[in-house]
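**Student:** Quick one: sequence plus predicted model below, questions after.
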Amino acid sequence: MSDLLEAVGRRRSHSKVTGQVPTHAELLPLVAVAARVADHGALRPWRLIELRGEARRRLGEAMVRAAGLTGADPEAARLAAKPLRAELLIAVVASRRESESVAVWEQDAVAAGVAHMLSLLLSEQGWGVMWRSGSLTRTRPVHDAHGLAASEALLGWLYVGGVPNDAKPGVRQSIDPGDFLSSFQ
């Protein structure tokens, strides 16, 4: 158990990554394990979409449209470049199912759980990962660019790549777990 605690304790977000990325084949076993998150009703209300190469440019163009910008606007170029910060983006999609017993929020929580588990697994495999979202995540142009169904919502993207040699160790303020874990009274 201490190995697991240490692995999770080492996890950090990497805002900058190198161009080295895992292959589709390398992702498959990680996705299989990430699918083990708690899933009330075993609905599997999620899916993941790999964005590589030109797909990242098309996402940037969708973001520009979603922001109502034109190519002449200097902000458009900055926005269009955002998906190019990593060679691999993994879109996290809440793929909601009809259910009388599992609420939509709970299905979204499962999708988020899969994404977090996948980020932990990628990190443990030596990859740099950062979950990004933002105000354009749930806009119509971005939704349509991903080919999402009406019952689906984009939760964000895992930006994945190699860990730069000059990456600094993650700094996260420690917590007192007693402040966050209480007993039911």
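**Tutor:** Here it is on my side, so go on. Keep in mind that this is a model prediction, so the values were computed, not measured.

**Student:** hey, let's count contacts and neighbours off CA atoms from now on
**Tutor:** Noted.

**Student:** Just say helix, strand or coil for Leu154.
**Tutor:** Put simply, Leu154 is strand when judged by DSSP: H, G, I helix; E, B strand; the rest coil.

**Student:** Run a quick neighbour tally on it.
**Tutor:** A count of neighbours around Leu154, defined by other CA atoms under 10 Å, yields 23.

**Student:** distance of it from Ala77?
**Tutor:** Using CA to CA, to the nearest Å, we find Leu154 at a distance of 23 Å from Ala77.

**Student:** Next: Arg52.
**Tutor:** Arg52 is 19 Å from Ala77, where distance means CA to CA.

**Student:** ok, now Ser95?
**Tutor:** Distance of Ser95 to Ala77, computed by CA to CA: 31 Å.

**Student:** adding another structure so you can compare the two:
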Amino acid sequence: MSEAVFSRFPSFDTVGRPHSHTSRLEELEEAHTREMERKRREQDTHFNRQMGEVEAILGSLADKVEKVEADARRQTAASVAAIAERLFPKLARRFLAEEISLHLEKMIPPGEVCIDIKAEPHLAEQLYEAIQRSESLAEICNVVPQETSSGSRVDVSWKSGGLDFDFDGLLEACIGHLRSQRPSEGEIG
């Protein structure tokens, strides 16, 4: 009975045995260290999972950005081609007479005194006005409107030769080239 009463009290007669309260403290420290390590591993796992999700999202965004860029390039090319197809013929016809008169000055052999220029009536009128502004051409060129001339074709002739300007053919070739250069779905992306 005396042992049971005193069993709750610490024993002072054990020599060389570590005190139970010191080993308990070490156990608590070890338990705390293990718990901290477990929490760190959980945080690392959670962080790695989140980073994996972020990387997947970034990869998905990169793919989507590439698709958007490819679509924007395709739409831009199609828009520019459509604008050029409509605008280029109108602008070119407006300045065609000026361009022809500029090139005639360089192409006509020196010493020619009579040059006949045949074109459809509207273009012939524009050519006449452009040629009248040129000192070297105004004196030697005779512009003849010709109803049989089709489209924007200009025939220039002189004694030893001549030139043919087929603007409509050139324009169709340019627009055909422009259409063939449009990027297709497989080319961009």
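**Tutor:** Yes, it's here. Being a predicted model, the structure only gives us computed values, none of them experimental.

**Student:** What does the TM-score come to for these two?
**Tutor:** The TM-score (TM-score structural alignment, normalised by the length of the first structure) is 0.20; 65 aligned residues with a CA RMSD of 5.5 Å.

**Student:** Tell me which of Ser95 and Ala77 of the first structure has more neighbours.
**Tutor:** For Ser95 of the first structure versus Ala77, neighbours defined as other CA under 10 Å are more numerous around Ser95 (23 against 16).

**Student:** from memory the more buried one sits against Ile49, does it?
**Tutor:** No: taking contacts as CA atoms under 8 Å, Ser95 of the first structure lies outside contact range of Ile49: 11.8 Å.

**Student:** so where does the residue most central in space within the second structure fall, helix or strand?
**Tutor:** To find the centre residue of the second structure, average its C-alpha atoms and take the closest one (CA atoms, centre = their mean): that gives Arg73, at 4.0 Å. Assigned by DSSP states H and E, Arg73 of the second structure belongs to helix 20-107.

**Student:** Also Asp108 of the first structure?
**Tutor:** helix 104-124.

**Student:** elements contacting whichever helix or strand Asp168 of the second structure is part of?
**Tutor:** Assigned by DSSP H and E, Asp168 of the second structure belongs to helix 167-180. Where contact means 3 or more CA pairs under 8 Å, 6 or more residues apart in numbering; DSSP states H and E, helix 167-180 of the second structure is packed against helix 20-107, strand 153-158.

**Student:** Pull out the buried residues from the very next helix or strand once past the longest one.
**Tutor:** It stands for helix 20-107 of the second structure. Moving toward the C-terminus from helix 20-107 of the second structure, the next helix or strand (DSSP H and E) is strand 115-119. For strand 115-119 of the second structure, the neighbour count (16 or more other CA atoms under 10 Å) marks Ile115, Ile117, Lys118, Ala119 as buried.

**Student:** Can you tell me which of the residues you listed is closest to Gln126 of the second structure?
**Tutor:** Top of the list for closeness to Gln126 of the second structure, among these and by CA to CA, is Ala119 at 9.9 Å.
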